[in-house]
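[1] no sequence for this one, just the structure:
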């Protein structure tokens, strides 16, 4: 099958490798023409080192090469998704558009699949999310993800098209739940990194993960999702992975915060923007989300690590 991927970063490339090795014809688009030409020639992507790219992967800076595909994976940051869609409504209309990013749009307070539906109503909107690192996918290591599409028949088509021998996709129609699981776990990954960076230990991290999970479910329910969706791969599964692995950018960012160290400003940390969005949603919907709110205050510079930890530890005692 011919599949297009918008975004030739680590995750987009990793997905492309997995799909290409399964026999698909893959075209990836990246903004930098020189970089795409170099990847095409060397069969190496600096963002995914030690992985030789299959010959049935094509890298290009010409968008039309991807727009010609019926299935297009959107592997670009959540905060750039809406403006990208706004600039290319006509060529993307009628396509299967699968968001492969995690976050909440700060202007519209919507997740990636909802953003696609709002911007391009006649496209088939879906989101691919769950516990996964680009290197694992590219190396052919077993990975299971959630494929969420509100139209179940279309979701079944995408599930068949995008599953491989090592990449197993589970289908749901609860796109809002899948969106929120992928977004909120990044906020809790920052909190977990802060706990470890500040020397609070693994027990504190486990407590943050455990108490943070109901926050994910509460917000999901308030926004019309099924809280049980968050108990699956797109929520709990992704939460475990990103809160416990150094491969997680959000966890590493929190780790640096906890240690009082600078973090690479060029690295995308979706959890920072998401934390701010979640804090606003908690206020608007009058929902108690203490961990997410403290992370938002911390990442926006409104509090420091010790004050943030004290705010959580001084909360009233209650039943679990």
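    Looks like it arrived, so ask away. Note that the structure is predicted; figures quoted are calculated from it, not measured. Numbers count the residues shown, from 1 in each chain.
[2] from here on, just use CA atoms for contacts and neighbour counts.
    Will do.
[3] tell me which element the residue sitting nearest the centre point of the chain is part of?
    The C-alpha lying nearest the average C-alpha coordinate of the chain belongs to residue 102 (Cα atoms, centre = their mean; 2.6 Å). If you go by DSSP states H and E, residue 102 is not part of any helix or strand.
[4] let's bring in a second model and compare:
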């Protein structure tokens, strides 16, 4: 049984997941980059920078990674996908031997084109079965408010997945297990890109038919890539596939959707970033790495390609929309 858990990263999802674990009866330590944030979590039981208005359960919090990791039986990595490598490199010598590593990051690394679990096994020097990933329709604010939600804990070692499942199960958070790490990670990474496209469509004033089309065809291209890389097609019909995709594409709480909406209204990437407190949505970076991964394996991902062109080649969203509609006609499942 996993009882002592460290969460590295006190952003919105890291803080919300720490709350999930504490509400499940675990002993939780949350690492924050800034000591003032750690002190706020310890003393005021709030993290107003990321989850304003949410009261946290009793948590230990620190800005000292050595103290945070001391005695941990599981370590949750809750930092952005493109900074995971650098952060884990700094932490790896502090990790307890044999500890279960749990990734909350959703993305494909730029340059290496590696999934987050692959980055973790490389940097930490651990086998695949020591790394679990959590994915699903998990908007941080709703979960922090105790609204019912489900998720998937995926790990090549099923018993380790079950241990994480038991450690995080509570009255409002229901985790399922899966051994398809590839499918769960790709579903989580690609949905951010598709959510950008749905946001752009909303910014252009388009309606439900367009949204449903983007979600469905986005799922199709995600599944094509996943199957090519060895994922189970059924994963994409589950919580880590369709479930996460629907939540991220439809909710105003989704950073990727709201970022895309600003781009659709004509804002530049810089303007959209400034309007969101200087934060860039994961999909803006991942669209490039996912497109490169798809090209490497000969997989057609037209929506992902369109998002890359809008975000990084200054192409007008209206132009790529017209191009997507003008693609050659074909059978739905080809």
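    Everything's here; your move. Worth saying up front: this structure is predicted, and the values here are computed from it rather than measured.
[5] please name the residues that touch the residue nearest to the centre of the first structure.
    77, 78, 111, 112, 129, 179, 182, 183, 270 (Cα atoms under 8 Å, 6 or more residues apart in numbering).
[6] in strands only, show me those.
    Residues of those located in strands (DSSP state E): residue 129.
[7] would you reformat the contacts of residue 102 of the first structure as a markdown table and include neighbour count and distance to residue 169 of the first structure?
    Listed next are the contacts of residue 102 of the first structure as a markdown table, based on neighbours: other Cα atoms under 10 Å; distance: Cα to Cα, whole Å:
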| residue | neighbour count | distance to residue 169 of the first structure |
| --- | --- | --- |
| 77 | 18 | 22 |
| 78 | 24 | 21 |
| 111 | 27 | 20 |
| 112 | 33 | 18 |
| 129 | 26 | 9 |
| 179 | 31 | 15 |
| 182 | 32 | 15 |
| 183 | 30 | 19 |
| 270 | 21 | 23 |
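[8] ok, so of the contacts of residue 102 of the first structure, who is nearest residue 23 of the first structure?
    Ranked by distance to residue 23 of the first structure (Cα to Cα), the contacts of residue 102 of the first structure are led by residue 129 at 22.2 Å.
[9] show me the helices in the stretch 151-300 of the first structure, by range?
    152-162, 175-197, 202-222, 238-244, 249-259, 270-285, 290-299 (DSSP state H, counting those that start in this stretch).
[10] just those: most buried one?
    Mean neighbour count (mean count of other Cα atoms under 10 Å) peaks for helix 175-197 among the helices of the stretch 151-300 of the first structure, with a mean of 30.
[11] now it, how far from the centre of its chain.
    Here the centre of mass of C-alpha atoms in helix 175-197 of the first structure, compared against the chain's by Cα atoms, centre = their mean, to the nearest Å, lies 10 Å away.
[12] onto which residues of the second structure does it map?
    Per TM-score structural alignment, the counterpart of helix 175-197 of the first structure in the second structure is residues 181-203.
[13] returning to that earlier point: just so I know, which of the helices of the stretch 151-300 of the first structure lies nearest residue 53 of the first structure?
    Of all those, the one in closest proximity to residue 53 of the first structure, counting by Cα to Cα, is helix 152-162 (18.0 Å).
[14] mean shift of that closest one relative to the second structure?
    Per the superposition on the second structure, helix 152-162 of the first structure and its aligned residues are separated by 1.4 Å on average (mean Cα distance after the TM-score superposition for the first structure).
[15] which residues does that helix contact?
    Contacts made with helix 152-162 of the first structure from outside it, assessed by Cα under 8 Å, 6+ apart, are listed as 1, 19, 124, 126, 147, 148, 149, 169, 170, 171, 172, 173.
[16] now that helix, how far from the centre of its chain.
    With Cα atoms, centre = their mean as the basis, helix 152-162 of the first structure stands 20 Å off its chain's centre.
[17] in the second structure, what stretch matches that helix?
    Using TM-score structural alignment, helix 152-162 of the first structure corresponds to residues 158-168 of the second structure.
[18] how close does residue 72 of the second structure sit to residue 9 of the second structure?
    If you measure residue 72 of the second structure against residue 9 of the second structure using Cα to Cα, to the nearest Å, the figure is 15 Å.
[19] kindly report the same for residue 19 of the second structure.
    Between residue 19 of the second structure and residue 9 of the second structure the computed distance is 13 Å (Cα to Cα).
[20] ok, now residue 240 of the second structure?
    Computed with Cα to Cα, the distance linking residue 240 of the second structure and residue 9 of the second structure is 22 Å.
[21] also residue 53 of the second structure?
    Counting by Cα to Cα, the gap between residue 53 of the second structure and residue 9 of the second structure amounts to 19 Å.
[22] of those two, who's got more company?
    The neighbour count for residue 53 of the second structure versus residue 9, taken as other Cα atoms under 10 Å, is higher for residue 9 (22 against 12).
[23] what span of the second structure lines up against stretch 226-245 of the first structure?
    Counting by TM-score structural alignment, stretch 226-245 of the first structure sits on residues 232-251 of the second structure.
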